[in-house]
Structures are given as structure tokens and as C-alpha cells.
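> no sequence for this one, just the structure:
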């Protein structure tokens, strides 16, 4: 399946074959370089390395959100210089959301930018981070606060890579699929909420539907001036609690934090928008069934509010949210006062 993203690039969903790399050779780059991480160099590179020209340099970045910072970028830039990478090269980014965000950013800034290709290897990166050209790194404990908008030359999504993931990583990526349905497609939400066993999902049908929702949003608003902000549903609170727990033993994966954020922001939607109590109960029950519950310490509320105030989505001193008017219908640029956000956190804690 091929999805066109404006005139700039295509997303291809299906098995990666020789024809994909023949297409890349046809672009006559001076060379290719592969970015992988500690996991994908072992689990995923063997699935494609026989298509690569002999001697293609492979640069391995440390895995995980904790390494998504300028220090790692410097190491990748230095490796590119050592490999002799020039302006007419192409970087192949083979990894999950962290690797793709960071290596795409590195490629986009190296010698004022070289082309890059994304091969997402996690469910999260397949349905979310590989679509839309948002690239960047974390800075000063704020997620994705340094970055650029820049499109890849192509995105190749092969569900076969999902076999390399743990059940928890699949569950994390699934959170973005739920989000896409809730903000933009009630019919898709009706289908998604019947899924209870992720190990039995036919990803070949679920992934294209979710990718297409994000694709349509990005096409209408490529630089996040309006509609694209709807993709932030669950992320204002979700990013804050993800950052808070990042360096603790109770660390949450991105999708787990966003799932908790969606529950709390759905509650805010009943207070500040028109989401019904029945819809709130349905959303909450479903997400708790898939993701469980991890209470947020009251002692952390102040720190979480500080993190939310630093969120890049804010346009002034107020904390910006995307709220649900109903499943499948989102309202962007909503704001909530700190006491209302604290009330949402306390309400969520009471669910456990």
C-alpha cells in the first residue's frame, strides 16, 4: 500500500524488497549511511543488510529516550565526518521513534542537510513519528524541544519488524493508534475499542488506517498551526509524566504515559468541552484495561505543572491542550487552569 504525503514523499506499507533499494539507487546518491541503535543493529539490520552496497557505513546510537540529546547528536555528526559523508549522501534511519527523531534531525542539520529515508521498526514509529516530518531531541528535560520540520525522501513501513518487539513495546505504540481514532475517526474508534488482545491483532489492516489518519491531518496542516495540534491529545499531561518518571525505576514508555494523559485529558474534556460522561467512562475503561494504572504522587504535581508550562505547544503563559468534544472530534488550543489540571490528576489517582 502506498500513501502520498503531498508532493514530497511517499509512505509504503508492506514487505521491504529489492525494488525499494533499486528505487533508492536510482536517485544516484554519492553514498549511503545507516543509523541504527543498540537493538535495531542486532534485530533489524539483518533483515535489510543484504540489500545494502558492500561497505555501507553503519553508525550505532545508544538506545532509549535518555540518550535523545545533543551529546548523542555530536557523536553521530562526528561519525558522519569520519565516514566521509557529503552533501549528496542519503541517511537510512532504521529504528523506533527516538532513533528516527534524532537521526533525522542529525541528517537535516549535517552540512545544512542531507537526504534521509525512514524505516520505522516499532509500532509507535510506524504509525506516528515516521509520518509528518517532525524531528528533534530533548533538551533541558523537555521532550522534543529542539528540532526542525523536514520530510524524508520516503518512509518504508514493514510490519515484519514488529516481531522483534516485546509485548510492552507493541502496547506502547498502540496508544497512538487509539489516539488517532479518538481525535479524528469515530468509526475507527468503534473498531479499536473491541481490541483486547494485542498479540492477535492483524497489523496489516490497523497500521494503514492509523497512518492515513495522521497523513490527512499533516496534509492539511504541515507546520502545526492549527489542526495538527489535535495530534497532541493526551500528550500535554502524558509528556510531563513521561519526563518525570524517565529516570526512575517506575519509568513509563511513551504510549503508556500518553494513555494516562488521554484518560486525564478526557476528564478535562467533560469539564471544559462537551465530552459526555458515558464517553469518558468508555474511554477510561478501555485504556485502563489495556494499560493498567500507575498513580501520580501528589508531591510531583508542582513539578508536572512546571513541565507542562514548558511544553512547546503553549503559545503564552497558559497550558495548552487538545480536548475531545466527542470520540472522533477534537478541539485544539484549549487551555486549563492549574487547579483544574491538579483536579484531573487527583481524579485519575482515584481510579486505581
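Nice, I can see it. Because the structure is a prediction, the values reported are computed rather than measured.

> Could you use CA atoms for every contact and neighbour count after this?
Fine.

> The stretch 251-352 of the chain: helices as residue ranges?
254-272, 277-291, 301-309, 338-349 (DSSP state H, counting those that start in this stretch).

> winner for burial among the ones you listed?
Across these, the average number of neighbours (mean count of other C-alpha atoms under 10 Å) peaks for helix 254-272, which reaches a mean of 25.

> so where do the strands sit in this structure?
2-5, 9-13, 31-37, 58-61, 89-95, 115-120, 134-139, 142-149, 154-157, 319-326, 329-336 (DSSP state E).

> Against that first model, consider the following:
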């Protein structure tokens, strides 16, 4: 039996992986996968071709089977992005990464693209991050530093911190950041593609790569656009936080207009983070839902509410589901949101 992975199905049907994921979730007649491998679901080529014929869709001939390319499956790259800070991007990215590796057996790489390096501190813990800063180990800022003759370019594989590895091959790894990133990117205005090109060296080593992006428009924003398949937008439902959504839409549209021949990421959805039933939060959610409907942007079914266990875990480099005294309700909430996230990216 010839098999196709999610990316190959998208190629055959001439659509994005998000289209395939949507059809899979919403169309009862869409062929079910014949198996769910660690690298993701796989489908019978014949079933996909027959379904496309019934739908009257033009297809591209299948290339190599997923079985023959299993070890070369490319990671899905997702950018956590909002043009407003303080919405919990780093906290969400860290906990989604931990959950994917520890609970779903995925190979996860987190990339800190924020000069404030909150993700790096969260995942490594305060002590290990300070040890990293006092060492000579390279971080993401070395990727964007000016090219000089005395220093050879660094590769993504040199930047990776192996946070944890499991016997079955699943893992959580991190490319950390530090403050120098803010200075190096000022001199890298023509090198936004460098992150995308560098990740090519390791992209088959992971199932998903999650980028934690800076909240301000910069070369790092465009670097994330170049590298990503999808954007997830964490929104803290307060007035000043929700204004970041229209700014993000404007930024993505500007990138598309200036790069019509390039691929660019789809907005996978909006996830409400640090949410509550306060009156102000409910008003802000209505505004976000109206904006999302206007631009045809999905909203996650599951929300993340406030919990003091998130910052408590950050100090120790632990996700909420390993944090002492974290309530089961909060752990279950994160689990539902994480499973929805990984389902949306096709894992």
C-alpha cells in the first residue's frame, strides 16, 4: 500500500496542510488515516485520489510514499505571535512544547526569537539559564550577528540545548536567546531568511518547531514569517492586549504584498490565554471574535485561564503539569488546549 503523510496529501490535493486538517476535522467523508505514526497520520494514496475524484478536485501525481520518506518528514513550524506583549506567548509556547514531548511523544524544538528571552528562562529554569549566559555556548543571536572573516557562520545544530530526551526518540530541545539578540538584528536587515535557511539543517529531526516571537515589528518578525508554516495568536482578553490582533493582520498582509512569490504562513487560530469571566475579558473576547470573523481566522475551542502555577513552574523550568500544588483543573485545561493545538498542526 502506498502511503502519504499530511504534507504529501496537501501536495497531491494542491492545498495547504491547514486545508487538509480542516477537511479531516469537518468532513465526515474525508478518508481516515490508515495509521498514526510518531511523525503523524498517514493515508492510503488510493483513498486520497478516489476522494479527490469524487470531489472533482484536480490533483498532482503522488511522489514518493510516506513510508519511504518516514525518516525525512519535515517538522511543522509554528510561530506564536502577537504584536502586543504580556499576552503569555512564552508561557504558552513552553507548556505546549513540554506537553507535546512528555505527553504526546513528539520531537519538539522551541526557538526563542524574543530578546527578552522569557522562553529560555522558562524552559531551562533560572539556574541553568544563568549558567548558559556565563558560558561560551552560542545562542540565537549568533545566527543574526554580522558576518566577519574571523568568525565562521553558526548552524542551527550548534545552537540547540537538549532539555530532555526520552527513550522512544521524543524530546524537548531549545534554541535559546539572550539580550544581545536585540543588537545583532539591527545589523541583519537583509538577512531575514537566515532562520529559515538554518532550520533546514535540522527540520527533519523534529515533528514540530515552535517559535516564540518578539511582540514588536522587526527583522525577527519577518524571519518568523519566512520560516513558519502557521501562526498561532495568543490573546489575553484585555483591551490593550486585543489591539495586537489587528496590527498582526496588517503585518502579515504587508509581508504577503512584498513577497508575492514566496510561501507565507497561514494563521492557524487565536487562543485566549490568561482568560477569565470578568466583564472586561468578556467584552474583549467579543471584539476579538468579531475581528476574527471579519478576517476568517479560526478561534481555538479551548482557552487557558489564569494560574499562579505557571510562573511557579517557570522558576524551576517545569510545565504546569509537573508543578507542585497546581490544580488538576488547570492541568486538564492545558492538556485540552495542547491536544487541540497538535491536532490543528496535523500531529
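Now that the structure is in, tell me what you want to look at. Everything numeric in this text was worked out from a predicted model, so none of it was measured.

> where does the TM-score land?
Once superposed, the chains reach a TM-score of 0.31 (TM-score structural alignment, normalised by the length of structure 2), with 161 aligned residues with a C-alpha RMSD of 5.6 Å.

> Using TSV, please lay out the helices of the stretch 251-352 of structure 1 together with distance to residue 330 of structure 1.
Converted to TSV, the helices of the stretch 251-352 of structure 1 look like this (distance: least, C-alpha to C-alpha, whole Å):
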stretch	distance to residue 330 of structure 1
helix 254-272	10
helix 277-291	13
helix 301-309	20
helix 338-349	18
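
> Residue 236 of structure 1: which of those is closest?
Minimum separation from residue 236 of structure 1 across these (C-alpha to C-alpha) falls at helix 301-309, 6.2 Å.

> contact partners of that closest one?
142, 236, 237, 240, 241, 244, 317, 318, 319, 338, 342, 345 (C-alpha atoms under 8 Å, 6 or more residues apart in numbering).

> Any chance of the strands of structure 1 in CSV with mean neighbour count and distance to residue 277 of structure 1 as columns?
Shown next, in CSV, are those (neighbours: other C-alpha atoms under 10 Å; distance: least, C-alpha to C-alpha, whole Å):
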stretch, mean neighbour count, distance to residue 277 of structure 1
strand 2-5, 16, 37
strand 9-13, 19, 37
strand 31-37, 22, 44
strand 58-61, 20, 45
strand 89-95, 25, 39
strand 115-120, 26, 37
strand 134-139, 22, 34
strand 142-149, 18, 32
strand 154-157, 24, 37
strand 319-326, 25, 10
strand 329-336, 17, 15
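
> how about the helices in the stretch 51-200 of structure 1?
70-82, 97-109, 123-124, 167-184, 186-192.

> Quick one: those as CSV, columns for distance to residue 329 of structure 1 too.
CSV is the format used below for those (distance: least, C-alpha to C-alpha, whole Å):
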stretch, distance to residue 329 of structure 1
helix 70-82, 37
helix 97-109, 26
helix 123-124, 22
helix 167-184, 5
helix 186-192, 8
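
> can you redo those helices as CSV with distance to residue 43 of structure 1 and mean neighbour count?
Formatted as CSV, the helices of the stretch 51-200 of structure 1 follow (distance: least, C-alpha to C-alpha, whole Å; neighbours: other C-alpha atoms under 10 Å):
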stretch, distance to residue 43 of structure 1, mean neighbour count
helix 70-82, 20, 15
helix 97-109, 14, 26
helix 123-124, 15, 26
helix 167-184, 14, 22
helix 186-192, 29, 16
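
> Tell me which of the ones you listed sits nearest to residue 264 of structure 1.
Taking C-alpha to C-alpha, helix 167-184 is the member of the helices of the stretch 51-200 of structure 1 nearest to residue 264 of structure 1, at 13.1 Å.

> Check which helices and strands the closest one sits against.
Helix 167-184 of structure 1 sits against helix 123-124, helix 186-192, helix 203-220, helix 254-272, strand 329-336, with contacts defined as 3 or more C-alpha pairs under 8 Å, 6 or more residues apart in numbering; DSSP states H and E.

> Looking at the strands of structure 1, which is nearest to residue 204 of structure 1?
Taking the strands of structure 1 one by one with C-alpha to C-alpha, strand 9-13 is closest: 8.3 Å.

> follow-up on the earlier one: could you dump the strands of structure 1 to TSV with distance to residue 78 of structure 1?
Formatted as TSV, these follow (distance: least, C-alpha to C-alpha, whole Å):
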stretch	distance to residue 78 of structure 1
strand 2-5	32
strand 9-13	28
strand 31-37	13
strand 58-61	10
strand 89-95	14
strand 115-120	17
strand 134-139	17
strand 142-149	19
strand 154-157	25
strand 319-326	38
strand 329-336	40
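
> Compare the ones you listed and give me the one nearest residue 20 of structure 1.
Closest approach to residue 20 of structure 1 among the strands of structure 1 (C-alpha to C-alpha): strand 154-157, 8.4 Å.

> Endpoint to endpoint, stretch 249-268 of structure 2 covers what distance?
Terminal residues of stretch 249-268 of structure 2 lie 13 Å apart, using C-alpha to C-alpha, to the nearest Å.

> just to revisit the earlier point, minimum distance to residue 172 of structure 1: which of the helices of the stretch 251-352 of structure 1 has it?
Nearest to residue 172 of structure 1, of all these, is helix 254-272, at 3.9 Å by C-alpha to C-alpha.

> Between the helices of the stretch 251-352 of structure 1, which one is closest to residue 191 of structure 1.
Per C-alpha to C-alpha, nearest to residue 191 of structure 1 of the helices of the stretch 251-352 of structure 1: helix 277-291, 12.3 Å.

> From the contact counts, what lies against that closest one?
Partner elements for helix 277-291 of structure 1 (3+ C-alpha pairs under 8 Å, 6+ apart): helix 254-272.

> Relative to residue 262 of structure 1, how far out is residue 325 of structure 1?
Distance from residue 325 of structure 1 to residue 262 of structure 1, counting by C-alpha to C-alpha: 13 Å.

> got the residue ranges for the strands in the stretch 51-200 of structure 2?
Taking DSSP state E, counting those that start in this stretch to define them, one finds strands in the stretch 51-200 of structure 2 at 76-80, 107-113, 161-165, 171-175.

> right, so the ones you listed: which one is the most enclosed?
strand 107-113 (a mean of 27).

> quick one: it to strand 161-165, angle?
150 degrees (axes from the mean of the first three to the mean of the last three C-alpha atoms, to 10 degrees).

> Strand 107-113 of structure 2 vs strand 171-175, what angle?
Using the same axes, to 10 degrees: strand 107-113 of structure 2 against strand 171-175 is 20 degrees.

> Report all helices and strands that the helix or strand harbouring residue 311 of structure 2 contacts.
Taking DSSP states H and E as the criterion, residue 311 of structure 2 maps to helix 309-316. Secondary-structure packing of helix 309-316 of structure 2 (3+ C-alpha pairs under 8 Å, 6+ apart): helix 118-124.
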